[in-house]
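In: From the sequence below, what's the structure:
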Amino acid sequence: MKIDLTGRTALITGSSGGIGFAAAAALASSGASVVVNGRSSEKVDAAVERLRSLSPSSSAQGFVGDLSKADVAEKLLEAHPECDVLINNLGMYAWKDFFETSDAEWEDFVSVNVTSGIRLSRLYMPGMMRKGWGRVIFVSSESAINIPADMIHYGITKTAQLALSRGLAKRAAGTGVTVNSVLPGPTLSDGVVSMLEGATGLKGEGILGAADDFVKANRPTSIIGRTATVEEVANMILYVASPLSSATTGAALRVEGGIVDTAF
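Out: Below you'll find the model as predicted:
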């Protein structure tokens, strides 16, 4: 199976590291021109240079800014008016008890995890629909279905992404534009590594063991019994972003190692 995205432009939000960067690298390796995004100029520049070294024949550009802000999203549209593949990967998470989560924190989570994707889809989907081809992908989470008691605020925003992607898929019916969600489980991203390093003091191979122990203790229904790699999640994103996925839309595609204990 060969995926060819030559001539397509992909925008991946929150992609200076983690799942977002892995998705950008996968799309670039398949010929797409990619735009990576983050809030740090240093990290975005480093991501662009890394992409160019991994896929010298592909175009990689960066956009620095917090895309949970409306004015920043408008600046993005001015800088990059054309987009064939929009990957709404921007997100935040934190463990916090429901009764200790303030209104301001709820608003932050909704703004970053949900509203940013609403806004960017509204800005870019009409152009895709006019051209008769496009892919919109929301990077959600197994927590959208398996709401964690210690991250209710996070889980609700991820459930909202599923409703949004399903509704947008219906709105784009018959246009050649598909809209889907990808649901990772615990994934060994940069953020998870930093969190585990802070909690355990471990480095290197020790972190891999700690991550797998976390899955076994906190997600005991996992069939694979370990964290996923960012590349494993990116493989699903790449497929959904490709022409090969033309009959897949309005779907919630799980890459969570079997944590959600249902067959469908």
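In: drop to CA atoms for contacts and neighbour counts, all remaining ones
Out: Noted.
In: what separates the strand or helix carrying Val240 from the chain centre, distance-wise?
Out: Secondary structure from DSSP states H and E places Val240 in helix 230-241. Taking the mean of its C-alpha atoms, helix 230-241 sits 10 Å from the chain's own mean (Cα atoms, centre = their mean, to the nearest Å).
In: and that helix, what does it pack onto?
Out: helix 18-29, strand 134-139, strand 177-184, strand 252-255 (3 or more Cα pairs under 8 Å, 6 or more residues apart in numbering; DSSP states H and E).
In: Could you tell me the angle between it and helix 18-29?
Out: 60 degrees (axes from the mean of the first three to the mean of the last three Cα atoms, to 10 degrees).
In: So for helix 230-241, what gets flagged as buried?
Out: Neighbour-count burial for helix 230-241 flags Val230, Glu231, Glu232, Val233, Ala234, Asn235, Met236, Ile237, Leu238, Tyr239, Val240, Ala241 (criterion: 16 or more other Cα atoms under 10 Å).
In: what's that helix in contact with?
Out: 3, 18-20, 22-23, 26-27, 85, 135-137, 180, 182, 184, 187-189, 245, 248, 255 (Cα atoms under 8 Å, 6 or more residues apart in numbering).
In: Please check these and keep the buried ones.
Out: Buried among the contacts of helix 230-241 by 16+ other Cα under 10 Å: 18-20, 22-23, 26-27, 85, 135-137, 180, 182, 184, 187-189, 255.
In: Could you tell me how many residues sit around Asp261?
Out: 10 (other Cα atoms under 10 Å).
In: Sorry, slip of the keys, the one I care about is Asp84.
Out: Neighbours around Asp84, by other Cα under 10 Å: 25.
In: Please give the structure of this sequence too, so both can be compared:
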Amino acid sequence: MNIDLSGKTVFVSGSTKGIGRAIAAQLARQGAAVMINGRTQASVDTAVNELRDADENAEVFGVAADCSTAAGVEAVLKAAPEVDILVNNVGFFDPKPFFDLDDDDWTGAFDVNVMSGVRLSRAYAPGMKEKGWGRIVFISSESALNIPTEMVQYGMTKTAQLAVARGLAQTLRGTGVTVNSVLPGPTKSEGVIDMMEGQRKDGESVDDAGVRFVRENRPTSIIDRMAEVQEVANMVGYVCSPAASATTGAGLRVDGGVVGYPV
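Out: Purely as a prediction, here's the structure:
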């Protein structure tokens, strides 16, 4: 399938590394002009330069802003007043037992993982509707359906994303704007690799530690390994394309089969 996003503008929140960066690179390869985002100017500049070095044809720009805040979203809107494709990717996870979670843990997770996408979608969706075409994607997680006991607050935010995405898709019925969620399973992003480094046994590689983590913590996985960030980006690249015009209000799983069927 030849996917051409030439002439389309994209904003990917939290895209200086990990899944977000892989998504930004994928959409740039498909011809879109992509706005990279991170909290610091240094991280944004590094990501933009590296993506341009990797692909001389990539049309990549950047904006430093904390999308978990209203002020940060305003900074994004100033840099990119309109987009055709919005990928609500920014997020974080923090393994912590339920009874150790305080109010700040809950509200902090909600602000980053949920309110960032709410504010950005609220700002960008009307312009997409007016043009009669647009794509909004929430990067949720299999943890939305398979709540991890080691980070209940994270699972809560990912379930909330599914609700927001579905409700927004229904709100934009018949407009040509699609809204979907993509649900990765355990994925080898930098944050997860760092976590695996801390859990490696003597003589164990990071990849082997990842397989062990999946087997011990996500034993229903069918692929029996962590996903690569590119595998998630491949799904996003499709759902952002004109080819996915009949896919909306959906939760698209790239979870390696962790969540049982049907859901």
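In: Any idea what the TM-score is?
Out: The TM-score (TM-score structural alignment, normalised by the length of the second structure) is 0.97; 263 aligned residues with a Cα RMSD of 1.3 Å.
In: Run a quick neighbour tally on Ala250 of the second structure.
Out: 16.
In: What distance do you get for it to Arg135 of the second structure?
Out: 13 Å (Cα to Cα, to the nearest Å).
In: Return every residue with contacts to both of those two.
Out: With Cα under 8 Å, 6+ apart, Ala250 of the second structure and Arg135 have common neighbours Val179.
In: what's the closest residue to Met115 of the second structure other than its chain neighbours in contact with, if anything?
Out: Excluding its sequence neighbours, the residue lying closest to Met115 of the second structure (Cα to Cα, 6 or more residues apart in numbering) is Ser68, at 6.5 Å. Residues in contact with Ser68 of the second structure (Cα under 8 Å, 6+ apart) are Asp111, Val112, Asn113, Met115, Ser116.
In: excluding its backbone neighbours, what's nearest Ser189 of the first structure?
Out: Excluding its sequence neighbours, the residue lying closest to Ser189 of the first structure (Cα to Cα, 6+ apart) is Gly18, at 4.6 Å.
In: how close does the spatially most central residue of the first structure sit to Gly38 of the first structure?
Out: Among the residues of the first structure, the one closest to the centroid is Asn89, at 2.7 Å (Cα atoms, centre = their mean). Taking Cα to Cα as the measure, Asn89 of the first structure falls 11 Å from Gly38 of the first structure.
In: Can you work out which residues contact both of those two?
Out: Thr13, Gly14, Ser15.
In: Tabulate these (TSV), appending secondary structure.
Out: Compiled in TSV, those are given as follows (DSSP: H, G, I helix; E, B strand; the rest coil):
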residue	secondary structure
Thr13	coil
Gly14	coil
Ser15	coil
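In: In those residues, which residue is surrounded by the most others?
Out: Ser15 (28 neighbours).
In: Tell me if I'm right that Asp150 of the first structure and Lys96 touch.
Out: Yes. Asp150 of the first structure is within contact range of Lys96, at 5.6 Å (criterion: Cα atoms under 8 Å).
In: For Ile223 of the second structure, which non-adjacent residue is spatially closest?
Out: Using Cα to Cα, 6+ apart, the closest residue to Ile223 of the second structure is Gly256 (5.2 Å).
In: Can you give me every residue that contacts the one you found?
Out: The contact partners of Gly256 of the second structure, by Cα under 8 Å, 6+ apart, come to Gly185, Ser221, Ile222, Ile223, Asp224, Arg225, Met226, Ala227.
In: burial measure for the second one, as a count.
Out: As a burial measure, the neighbour count of Ser221 of the second structure was computed by other Cα under 10 Å and equals 19.
In: That one touches Gly257, doesn't it?
Out: Yes. In this structure Ser221 of the second structure lies within contact range of Gly257 using Cα under 8 Å: 5.1 Å.
In: how about the strands in the stretch 1-150 of the first structure?
Out: Secondary structure of the stretch 1-150 of the first structure by DSSP state E, counting those that start in this stretch: the strands cover 9-12, 33-38, 60-64, 85-88, 134-139.
In: The fourth one maps to which residues in the second structure?
Out: Strand 85-88 of the first structure corresponds to residues 85-88 of the second structure when matched by TM-score structural alignment.
In: For stretch 73-85 of the first structure, buried residues please.
Out: Ala73, Glu74, Leu76, Glu82, Cys83, Asp84, Val85.
In: which residue lines up with the third one in the second structure?
Out: The criterion is TM-score structural alignment: under it, Leu76 of the first structure has Val76 as its aligned partner in the second structure.
In: Contacts only, for that match.
Out: Val63, Ala64, Ala65, Cys67.
In: Filter these by whether they're kept in the first structure.
Out: Counting by both residues aligned by TM-score structural alignment, their matches' Cα atoms under 8 Å, the contacts of Val76 of the second structure that remain in contact in the first structure are Val63.
In: Is it possible to mark the buried ones in the contacts of Val76 of the second structure?
Out: Applying 16+ other Cα under 10 Å to these flags Val63, Ala64, Ala65, Cys67 as buried.
In: What count of nearby residues applies to the closest residue to the first one other than its chain neighbours?
Out: When you say that, I think you mean Val63 of the second structure. Spatial nearest neighbour of Val63 of the second structure, excluding adjacent residues (Cα to Cα, 6+ apart): Asn37 at 5.2 Å. By the criterion of other Cα under 10 Å, Asn37 of the second structure has 31 neighbours.
In: For the residue nearest to Ile36 of the second structure when sequence neighbours are not counted, list the residues it contacts.
Out: Of all residues not flanking Ile36 of the second structure in the chain, Gly62 sits nearest, at 4.4 Å (Cα to Cα, 6+ apart). By Cα under 8 Å, 6+ apart, the contact set of Gly62 of the second structure is Met35, Ile36, Asn37, Val44, Asp45, Val48.
In: just checking, Thr178 of the first structure touches Phe138?
Out: No. With contact defined as Cα under 8 Å, Thr178 of the first structure does not count as touching Phe138 (11.3 Å).
In: Would you mind listing the two of the contacts of Gly62 of the second structure that lie farthest apart?
Out: Met35 and Asp45 (11.5 Å; Cα to Cα).
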